[in-house]
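Visitor: what follows is a predicted structure for the sequence shown.
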Amino acid sequence: MAAVDLPAEISSLRSTYEAIRQVSDVDALRATVAELSEQAAAPDLWNDVEKAQQVTSRLSHTQAQLERLERMGARVDDLETLVEMADEADTEGDAATAAETRAEAERELAGLRAALGELEVRTLLSGEYDEREALVTVRAEAGGVDAADFAEMLLRMYLRWAERHGYKTEVMDTSYAEEAGIKSATVAVHAPYAYGTLSVEQGTHRLVRISPFDNQGRRQTSFAGVEVLPVTEETDHIDIPESDIRVDVFRSSGPGGQSVNTTDSAVRITHLPTGIVVSCQNEKSQLQNKAAALRVLQARLLVRAKEERQAELDALKGADSGSWGNQMRSYVLNPYQMVKDLRTEHEVGNPVPVFDGEIDDFLEAGIRWRRQRERVSA
């Protein structure tokens, strides 16, 4: 095995790190932390609980981003020191210490490569709404009960991914299927850049397996659709006149809970001009469910407006406006095991960790693929 050229690798890492610092604009991050710290110290901050939570959450994540950048620079410096120590031990004739220190440096090099790769991906999230929190909706499509079961598997996959990263989630609506699984579910992921990160999951997912619901043990192909929306903010100005919506109330359905099937607390809102329908049944009161459903409706109208603007631009440019998200990933459990992204070609041979939320490599590949497409079409 060829020896690793550690000085050359460190030089490459330092160049990557400096590029990330420049794109991340460390001075701007420090200014943002100072501004948010001042807002968080205001005595009347918690008079508006929702705004206070937004300020403190943004402050926490911005501080973490800044600390991560600065810590990464220190790690590059420490790696360089390790290599110098190995060289000194080699010069002094202490081959054992030199070899041990060099091995430690190579392990740290591998860790730094991965960590810088993650930071670099974050710099690619520069879209209009990429820094927003996300609303993820999973729907069963073709495939009957297998599709409903698959949709529930995908929902758990995203919840586990968020849990692994320490992101707070809020299941806003769940429509259960009759035999197993779900017809649809919407979950909010409360973390900065959740939309930019998860938006590459949008599209049709396909599962191939021996159906656990088929008495003859036949292989079944089923499909589930994933929609990812940015959470709306006060600056979006999405006005929805009461005359443009129809509000229907009904009893919540699904497993357990004291409020289930006892009151007409679930809310369904139909946006009459567009035909968009949203619902929420996971809150305890009708008012809370209506407010949550309106937030989802605002998010869908926000994305619809953006898509209409983009369609106008594409028409002017003569661009292909086909959806890139359809048929985006296959999960094969039989006759072999594999999960493969059909856009990026990224694949793994073990689906179990993927369904348990280990999807960061797929997300990173998708973000890089999307940025490359944007550069080509620009």
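Guide: That came in fine, so what should we check first?

Visitor: from now on I want contacts and neighbour counts done on CA atoms only, so please keep to that.
Guide: Will do.

Visitor: where's residue 162 relative to residue 370, distance?
Guide: Between residue 162 and residue 370 the computed distance is 22 Å (Cα to Cα, to the nearest Å).

Visitor: where is the longest strand in this structure?
Guide: In the chain, with assignment by DSSP state E, the single longest strand is strand 219-230.

Visitor: so for it, what gets flagged as buried?
Guide: Under the neighbour-count criterion of 16 or more other Cα atoms under 10 Å, strand 219-230 has 220-230 buried.

Visitor: any figure for the gap between the residue nearest to the spatial centre of the chain and residue 279?
Guide: The structure's the chain has its C-alpha centroid closest to residue 198; by Cα atoms, centre = their mean the separation is 2.8 Å. In this view, residue 198 and residue 279 are 22 Å apart by Cα to Cα.

Visitor: now swap in residue 243 and tell me
Guide: Relative to residue 279, and taking Cα to Cα, residue 243 is found at 18 Å.

Visitor: neighbour count for these two, which is higher?
Guide: Between residue 243 and residue 279, residue 279 has the larger neighbour count (other Cα atoms under 10 Å), namely 26 against 9.

Visitor: what about the helices in the stretch 251-378 of the chain?
Guide: 286-317, 351-355, 360-377 (DSSP state H, counting those that start in this stretch).

Visitor: indicate which one of these is closest to residue 120.
Guide: helix 360-377 (9.6 Å; Cα to Cα).

Visitor: which residues touch that closest one?
Guide: Contacts with helix 360-377, where a contact means Cα atoms under 8 Å, 6 or more residues apart in numbering, come from 118, 121, 124-125, 197-198, 200-201, 341, 343-344, 346.

Visitor: here's the one I want to compare it with:
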Amino acid sequence: MAGIEPEEQLKELGSTLAGIEQVLDLDGMRRDIAELREQSADPDLWNDQERAQSVTRRLSYLESELGKVEGLRQRLNDLPVMYGMAAEEGDEDVRKECDEELASLVKAIQALEVRTLMSGEYDSREALVTINAQAGGVDAADWAEQLQRMYLRWAERHGYPTEVYDTSYAEEAGIKSTTFTVKAPYAYGTLRGEHGTHRLVRISPFDNQGRRQTSFAGLDVVPVVEQSDHVEIDESELRIDVYRSSGPGGQGVNTTDSAVRITHIPSGIVVSCQNERSQLQNKATAMNVLQAKLLERKRQEEADKMSALRGEGTSSWGTQIRNYVLHPYQIVKDLRTGVEVGNPTAVLDGDIDDFIEAEIRWMRQQETAAS
């Protein structure tokens, strides 16, 4: 909107925000909030811990989203008044404040608009994220751990609860793999574009000759399964192993064989969970993770079949998607959208919203073009 007069910008923003309000259905959100508040006031709710946590998470999310939209609308309504006062008094300082507020509103409304682009079947789900170290030896294991921290910090910045189900630590440093959930509505729709290979270039801290090293880590994002999902799993096709939970350097988390690893023999999918004290709880969680991965596999097979019928190539985000270069220069660049940031430190500390918003728009364009 650069070069456009403030009055025109405000008019365009008002129209954009009105469209967002319509898509989000604010009246429907208010009804849902009222119903969830009523449920949360029921003293029997906490007899079912899982349902209670789901209700309170959903309520917190809707209240936050509604407050965000209403706050933007109020700011947008106030800004013409502020511009009018600045013009009447000829106050350049107030005018400058108005311009800064307008720029802030443009960014905030554009970010909110991204939420309306998430209309996929599973986009509203929570996300199950798996990170695996790939090529690069000890550097790749260290890189996988840095990526885990990046996504957990991103979730923390947004107030999204997370739960780490399993972490397999590497011998020298870093991790071989990790699986965790981001427990927020639309977490899957938000993060699904992060699926793929992430490449790091840096001077290796593990090389005594100080040579440059390229490392790779793979990210897998699938939607968390819900009760309405039907994924048929034949128990006879599972191999279930139990082992002792362990932390960095082999330090015991507990003294019982409570960790569970499940191998789905037909697909070769392996899932593990060691975050609970009980073997039964770990098995139940691991089964949920397996169901989520099989559901995503089924969804991808159906999408591939439809693409083949249309004579199209397979649509997949599972390729190298982003480069993180720390030497000889510093830049993080997304290979699909072209978005780049010259501050890798901030990105690795969880400041990845610019990448996520751009890839959501990019994926929507790809999906629209294919439909």
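Guide: Received the coordinates, thanks. Please read all numbers here as calculations on a predicted model, not as lab measurements.

Visitor: quick one on the thing from earlier: including distance to residue 154 of the first structure, could the buried residues of strand 219-230 of the first structure go into JSON lines?
Guide: Output for those, formatted as JSON lines (distance: Cα to Cα, whole Å):
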{"residue": "220", "distance to residue 154 of the first structure": "17"}
{"residue": "221", "distance to residue 154 of the first structure": "15"}
{"residue": "222", "distance to residue 154 of the first structure": "12"}
{"residue": "223", "distance to residue 154 of the first structure": "11"}
{"residue": "224", "distance to residue 154 of the first structure": "8"}
{"residue": "225", "distance to residue 154 of the first structure": "10"}
{"residue": "226", "distance to residue 154 of the first structure": "9"}
{"residue": "227", "distance to residue 154 of the first structure": "12"}
{"residue": "228", "distance to residue 154 of the first structure": "13"}
{"residue": "229", "distance to residue 154 of the first structure": "17"}
{"residue": "230", "distance to residue 154 of the first structure": "19"}
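
Visitor: nearest to residue 102 of the first structure, of these?
Guide: residue 228 (45.1 Å).

Visitor: residue in the second structure matching that closest one?
Guide: Aligned by TM-score structural alignment, residue 228 of the first structure pairs with residue 221 of the second structure.

Visitor: look up how far residue 173 of the second structure lies from that match.
Guide: 24 Å.

Visitor: show me where the stretch 101-250 of the second structure has its helices.
Guide: Assigned by DSSP H, counting those that start in this stretch, the helices in the stretch 101-250 of the second structure fall at 137-158, 187-191.

Visitor: closest to residue 328 of the second structure out of those?
Guide: It's helix 137-158; of the helices of the stretch 101-250 of the second structure, that one is closest to residue 328 of the second structure (Cα to Cα) at 17.0 Å.

Visitor: ok, average deviation of that closest one from the first structure?
Guide: Comparison of helix 137-158 of the second structure with the first structure after fitting gives an average deviation of 0.8 Å (mean Cα distance after the TM-score superposition for the first structure).

Visitor: which helices and strands does that helix pack with?
Guide: Contact here means 3 or more Cα pairs under 8 Å, 6 or more residues apart in numbering; DSSP states H and E; on that basis helix 137-158 of the second structure packs against strand 127-133, strand 175-182, strand 212-223, helix 344-348.

Visitor: ok, back up a step: out of the contacts of helix 360-377 of the first structure, which are buried?
Guide: For those, buried by 16+ other Cα under 10 Å: 121, 124-125, 197-198, 200-201, 341, 343-344, 346.

Visitor: reformat those as CSV; add distance to residue 85 of the first structure.
Guide: Putting these into CSV (distance: Cα to Cα, whole Å) gives the following:
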residue, distance to residue 85 of the first structure
121, 32
124, 36
125, 38
197, 39
198, 42
200, 44
201, 45
341, 43
343, 45
344, 41
346, 38
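
Visitor: any idea which of those is closest to residue 155 of the first structure?
Guide: Minimum distance to residue 155 of the first structure across those is 11.9 Å, recorded for residue 201 (Cα to Cα).
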